[in-house]
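Colleague: Quick one, what's the 3D model for this:
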Amino acid sequence: MKLRASAGERPGPPWTCLRSVSQTDSSGVPDLPDFMAAAELDGVRTGYCDSKNRTEVKQDAWKRSWIFDVLRNSAHSHHLHPSQGRKQLDNYNVNLCRVKMKTLFLLFLFCHVSSPVEHSLKVHYTVSSGIPNLPESMMSVLVDDVQAGYCNCNKTIEITEDVWKTLLKDNPGILELANEQCFEILPKLFKSTLDRIMQHLNQTGGVHILQYMESFESDEQTGDTFHIECGYDGEDFISVDVMEQKLISWKPEADVIIQQGLADKATIEDSVRIVTQIYPVWLKLALKYGESFLLRTVRPSVSLLQTSPSSPVSCHATGFYPDRATMFWSKDGEELHEDVDHGEILPNQDGTFQMTVDLDISSVKPEDWTRYNCVVQLYSVKDDIITKLDKAVIRTNWGSSVSVVVGSVLGGLMLLSVFITGLFIWMKKNNVERQRCFYS
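Modeller: Coordinates of the predicted model:
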């Protein structure tokens, strides 16, 4: 299963993701939701939601990470620990749960892994059907994996930083083109594409999502790479071999589409031209205007967290930039590889990043605690950021009544931060892009 294609070689998967979603319907079972869905990635359970509007992203799989706000101005949908509350069932929550699972798949679609790419420009485009209160089409632009702009078919446009506003002010033609593409041309093109795919697959209704991504990545060591990828309902569907200008199928359904000649060769050539000729110019322009913002270095704030006396101690670093960072636990100055669980590098709402690494302390003797350190190594920062394992500085939500109150306040703040992070991730992954997938 393909995840990325490099210029100069026929694309093949440098890593593979095995994705699955299971759904369960029930009735008449006390305290059991009527509908439940769970997602797995490479055999690890990564997400759960049900018709009682509860959503969980497993702590041991994706640390303090992804919450999904599928309906952009609606209910936040992720918590590190599953809520125990019981809410009245209704069909809306069942449908919302199904949508959340599709959204979870979309986050896995391109299997985002932090990479050593120096600079990148990515344009995402999403068109959907059957999702209430969500714009049918959305586009977002990311520079170095940080969202720079967003727009949708409802004629909403958002620019995230003053540097990008200045760029558009000095280059009004770019904004004019973006408005034309996002508000007029692309919604029609992608809606037509989605309708044709649904018709071809004999799908007459329900929730369906078409996601398209174009990207240009520039690295001084490895050279330039270009990617054109398309996903349907959360699964890899079609990509483009940029050098050969050929379509590559990742699903039997896509095979049939390609074989029947429904793909438009001229559109493929146009997409390749945009990615290989226009995006490098735009990225260079973005780096010129955003140098102080993109090339900055921000040190993280590091905290030790523990949810119960027997749970692992989490070392949580947040607010750092760029995302090229390493984090680990050490003992006597040596990196530990056992009893350690690493989380992913994830974005914060303000464009910085966060990361977590857990240490199982069940076998650590109290007198040995001082031998353990959490180490954060940030790109372009010479000195390591070291936090010693110390009970006195661990933030908890257990213990005395005072600790419970303090823990509740901290937990509320963390939850708010996680909600904001989830909304940003959803906008980043689900607001999508500027070309066609590949119908005329």
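
Colleague: From here on, just use CA atoms for contacts and neighbour counts.
Modeller: Will do.

Colleague: what's the neighbour count on the nearest residue to residue 396 once chain neighbours are set aside?
Modeller: Excluding the flanking residues, the one nearest residue 396 by CA to CA, 6 or more residues apart in numbering is residue 306, at 5.1 Å. Residue 306 is flanked by 18 other residues according to other CA atoms under 10 Å.

Colleague: this one next, for a side-by-side:
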Amino acid sequence: MQSVLALLLIGIQLVYAGKHSLQYFYTATSGLPNFPQFVTVGIVDGQPFTYYDSNIRRETPRQEWMAKSEGEEYWEGETQKTIGTEQSFVNNINVAKDRFNQTGGVHTFQFMYGCELDGDGTKRGYWQIGYDGEDFISLDKSTRTFTAANPQAMTTKVKWDSTGALANSQSNYLENICIEWLQKYVGYGKSTLERKVSPQVSLLQKSPSSSVSCHATGFYPSGVTISWQREGQEHDEDVDLGELIINEDGTFQRVSTLNVKPEEWKKNEYKCVVEHQGKTIREILTEDKIKTNHASVPIGIIVGVVAVVLLLVIIAVAGFMVYQKKKGFKPVASDDGSNSSTHSNQNHKDETR
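Modeller: Next up, the predicted model:
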């Protein structure tokens, strides 16, 4: 199991060829005077497409294709649903604080749910709640029950499991309704979400004595493999793979750093190998191919402000203050269901009571 905040951080990494994903993240905060009490974001295939916070109090599109595809009735309906959810999520922080015997301080109550659809028709769904950057409770779709991550969540688990109604309704949503809307949104943004763009690959170095990074950027979808070879053989020692980052235009970038001394790679052939969408790019590490920190292009690529990431940071900032770990994530396989709606948030009032 995994913290909801961690899922937010890796959410953009779930996109690759033949796979589509739809995710919603809700965050309520307390103890942050200049930060919205409640924020939501919807993400399809790693791209934020809807956004709401308690300051603007309006569900808004975050992609041009979304703004063009849905009219005022849709946005007004989503706004009213989210407003209805906002107060219950803010209240849940107080409930959780009571459970944990807390008074003041900074606190976050986070909720993530979503679904994935593979190219072969395989479906997955996940539904999890976290408090102060730690797991609180999650839905186990295979048993239609909830899993409490700590003793404080047991009261919630017992209540929700007593009738099975919430587990059944949310499982149905994840298995069917969520998939239906995922397909609809992918259809709206097909030209953007199903495009294929090959990476630009550069070898970067801050100074003549520092490590060398292989930087791939501008690629879409996000599934990329960056590896190193030494004298034609796989080399995975002294290699650090950076986080996947989303660029302002919705494409992605990633860096793999080779931590060997210059005299080592100068006397042995090192090669960076980047694989994306069946295409392989190989860059042999030589001095003339390295771009240093003084070159304008690499700095522009790496340091350039990423608007979409900033949107995610808005949601995650409070969680970063208390979140200290990252773990693995395994969504549950899907079965069947019915109906049609966008969010399932009308079913999430008084989460922790």
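
Colleague: TM-score for this pair?
Modeller: Here the TM-score for the pair of chains, by TM-score structural alignment, normalised by the length of the second structure, is 0.80; 323 aligned residues with a CA RMSD of 3.1 Å.

Colleague: so who does the residue nearest to residue 396 of the first structure touch?
Modeller: The contact partners of residue 306 of the first structure, taken as CA atoms under 8 Å, 6 or more residues apart in numbering, are 312-314, 394-397.

Colleague: Now do residue 181 of the first structure against residue 190 of the first structure, distance only.
Modeller: Separation of residue 181 of the first structure from residue 190 of the first structure (CA to CA, to the nearest Å) stands at 11 Å.

Colleague: Looking at those two, which one has more neighbours?
Modeller: residue 190 (28 against 20).

Colleague: what are the ranges of the helices in the stretch 101-250 of the second structure?
Modeller: Shown for the stretch 101-250 of the second structure, the helices assigned by DSSP state H, counting those that start in this stretch span residues 154-163, 165-172, 178-188, 190-193.

Colleague: Can you lay out these as TSV showing mean neighbour count and distance to residue 119 of the second structure?
Modeller: Converted to TSV, the helices of the stretch 101-250 of the second structure look like this (neighbours: other CA atoms under 10 Å; distance: least, CA to CA, whole Å):
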stretch	mean neighbour count	distance to residue 119 of the second structure
helix 154-163	15	34
helix 165-172	19	21
helix 178-188	19	12
helix 190-193	16	14
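
Colleague: wait, which of these is closest to residue 14 of the second structure?
Modeller: helix 190-193 (12.9 Å; CA to CA).

Colleague: That closest one against the first structure, how far on average?
Modeller: Compared with the first structure after the fit, helix 190-193 of the second structure shows a mean deviation of 0.9 Å (mean CA distance after the TM-score superposition for the first structure).

Colleague: so where in the first structure does that helix end up aligned?
Modeller: Aligned by TM-score structural alignment, helix 190-193 of the second structure falls on residues 291-294 of the first structure.

Colleague: One more: stretch 209-223 of the second structure?
Modeller: Mapped onto the first structure using TM-score structural alignment, stretch 209-223 of the second structure spans residues 310-324.

Colleague: And the helices of the stretch 101-250 of the second structure: which comes nearest residue 46 of the second structure?
Modeller: The nearest among the helices of the stretch 101-250 of the second structure, by CA to CA, is helix 190-193 at 9.0 Å.

Colleague: For the closest one, enumerate the helices and strands it packs against.
Modeller: For helix 190-193 of the second structure, not one helix or strand is in contact under the criterion 3 or more CA pairs under 8 Å, 6 or more residues apart in numbering; DSSP states H and E.

Colleague: what comes into contact with it?
Modeller: Residues outside helix 190-193 of the second structure that contact it (CA under 8 Å, 6+ apart): 45, 186, 221.

Colleague: from the residues you listed, which is closest to residue 159 of the second structure?
Modeller: residue 45 (34.0 Å).

Colleague: With the flanking residues excluded, which residue is spatially nearest to that closest one?
Modeller: Closest to residue 45 of the second structure by CA to CA, 6+ apart is residue 21, at 5.0 Å.

Colleague: So what does the one you found match up with in the first structure?
Modeller: Using TM-score structural alignment, the partner of residue 21 of the second structure in the first structure is residue 120.

Colleague: can you tell me how far its match sits from residue 138 of the first structure?
Modeller: From residue 120 of the first structure to residue 138 of the first structure the distance is 20 Å (CA to CA).

Colleague: Same check on residue 414 of the first structure?
Modeller: Distance of residue 414 of the first structure to residue 138 of the first structure, computed by CA to CA: 29 Å.
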